[in-house]
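>>> prediction below, plus the sequence it came from.
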Amino acid sequence: MPKFSRSLDVYQGFNFKKDKQSNVGVILTMKIAGKEIKADLETIKNPEKPTEDLKAVAVLNHYLWDTGATDSMYFSGQISTANRQLLAMLVLSDMTSIEVEFNYTIYQYDPLEKKYFKSNFPSKALMGLVEKSGDELKLMVADDPDDEVASPQNFTFQIGIKPQPQEQQLTLASAPQMKVEKKWGFKG
């Protein structure tokens, strides 16, 4: 089965340059265990419309999904200091709920049409669960700030999310007009 795996450019995410054409990804909304992770990165440029800002929870450096309906999605990226504190508190607490509600977009550049397009995105927020490996949750946040982008101060986080037992949909694209709909999760 094909994988959808992308290395994403954090620097380009924070400091968008029109003459650079690297992949960019953002988490737009996220709730974990009912706690909202705020979209407090407010100066992230929309690659499709670089004059517009996006509000993002995280600027991603990597995304992986094996494209199966029951396969987990893995995100790695940079979050604000306030969100780092909230996630660290969640990691340290006994999370009775591991539900995740989230929305994200992965952008790629099309050299033929000379523009960015959305290459992986859901039509609405997805419902998932923090993945577990034994008793360990696949949720990690760094203690020290990352130095790739100095300002705003940001911290690395990683999360694995498996689908809740409901059928959800997302779009994958290899070019602006070449899209396929994929299912994530099955009805329980």
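Perfect, thanks for sending it.
>>> okay, CA-based contacts and neighbour counts for the rest of this
Fine.
>>> any idea how far Met95 is from Pro122?
26 Å (C-alpha to C-alpha, to the nearest Å).
>>> who has more neighbours, these two?
Ranked by neighbour count (other C-alpha atoms under 10 Å), Pro122 and Met95 place Pro122 first, with 19 against 13.
>>> contact partners for that one?
103-105, 169-171 (C-alpha atoms under 8 Å, 6 or more residues apart in numbering).
>>> now do Asp40
With C-alpha under 8 Å, 6+ apart, Asp40 has these contacts: 55-57, 80.
>>> among the contacts of Pro122, who's most crowded?
Tyr104 (23 neighbours).
>>> and that residue, that one's in a strand?
Yes - counting by DSSP: H, G, I helix; E, B strand; the rest coil, Tyr104 falls inside a strand.
>>> want to compare, so here's the second one:
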Amino acid sequence: MAESSFNCSVYQGFNFQKDGQELVGHLVSLTIGDEEMTADMDVTDPTSANMSEYVKVVGVISKIYWNGGYADPIQLAFQVSTAVKNKVAMLQHQSLSNTEVVMKFNIYDYDPDAKMYYLCFHSDDTDLKGLIMKSGGDLAINIDMDQSMEVVSPKNYTMSLGVMPQPESQDIHLAVSNTDKFVKKWGVTVG
């Protein structure tokens, strides 16, 4: 099973430069339990023609990893706003009885032949439904209470999250260039 692992540039995510040509990742939406995280960061859409279109996102992704199997978790690290950090910190201090996760993400890579950014790993603007992964009895969710200093403004904090698929078949979209695209299944339908 081929793994998908992307290390994205947080700097490029916040301060997009079209000649940067580094991987960029956006956590477009995120709901944990009953808490919908606010998409309160305006960042550049790397696929917009003149780099002047902005999208609202919950977080700027630094790392995302999936081993490629139907039942394998998707593990992410990303930068969030103060408001999202506070919401997640509150969730961590309560007993999380509802560990459901609903999320959308986009990872962009640069195609040097087509001279443009394209989506290389994404949920195709469709909600992916999962559950917070358990790691040694603990939930794989963490928020850093200290401000990240990689990008100072806007203030942002590092969050990590591991998400197991819900028991239903879902699609993850991948591409190795602007034209070479394919879909892999995440989750197994039960019942």
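The structure has been received and is ready for your questions. Every value quoted in this text rests on a predicted model; they were computed, and no experiment measured them.
>>> can you give me the TM-score here?
Comparing the chains after superposition, counting by TM-score structural alignment, normalised by the length of structure 1, produces a TM-score of 0.98; 187 aligned residues with a C-alpha RMSD of 0.7 Å.
>>> how much space between the residue nearest in space to the middle of structure 1 and Asp135 of structure 1?
In structure 1, the residue lying closest to the centroid (C-alpha atoms, centre = their mean) is Ile27, at 3.8 Å. Distance of Ile27 of structure 1 to Asp135 of structure 1, computed by C-alpha to C-alpha: 26 Å.
>>> before we move on, back to that, so which of the contacts of Asp40 of structure 1 belong to strands?
Among the contacts of Asp40 of structure 1, the members found in strands (DSSP state E) are 55-56.
>>> quick one: the helices in structure 1?
For structure 1, helices defined by DSSP state H occupy the ranges 10-14, 81-92.
>>> average offset of the last one relative to structure 2?
What that stands for is helix 81-92 of structure 1. Here the mean offset of helix 81-92 of structure 1 against structure 2 after fitting is 0.6 Å, by mean C-alpha distance after the TM-score superposition for structure 1.
>>> which residue lines up with Asp144 of structure 1 in structure 2?
Aligning on TM-score structural alignment places Asp144 of structure 1 opposite Asp146 in structure 2.
>>> quick check: that match touching Lys155?
No - under the criterion of C-alpha atoms under 8 Å, Asp146 of structure 2 is not in contact with Lys155, lying 10.1 Å apart.
>>> neighbour count winner among those two?
Applying other C-alpha under 10 Å to Asp146 of structure 2 and Lys155 shows that Lys155 carries more neighbours, namely 13 against 9.
>>> how about the aligned partner of the more buried one in structure 1, what does it touch?
For Lys155 of structure 2, the aligned position in structure 1 is Gln153, judged by TM-score structural alignment. By C-alpha under 8 Å, 6+ apart, the contact set of Gln153 of structure 1 is 80-81, 145-146.
>>> sorry, back to before: let's have the helices of structure 1 in TSV, adding distance to Ser72 of structure 1 and mean neighbour count.
Shown next, in TSV, are the helices of structure 1 (distance: least, C-alpha to C-alpha, whole Å; neighbours: other C-alpha atoms under 10 Å):
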stretch	distance to Ser72 of structure 1	mean neighbour count
helix 10-14	22	21
helix 81-92	19	16
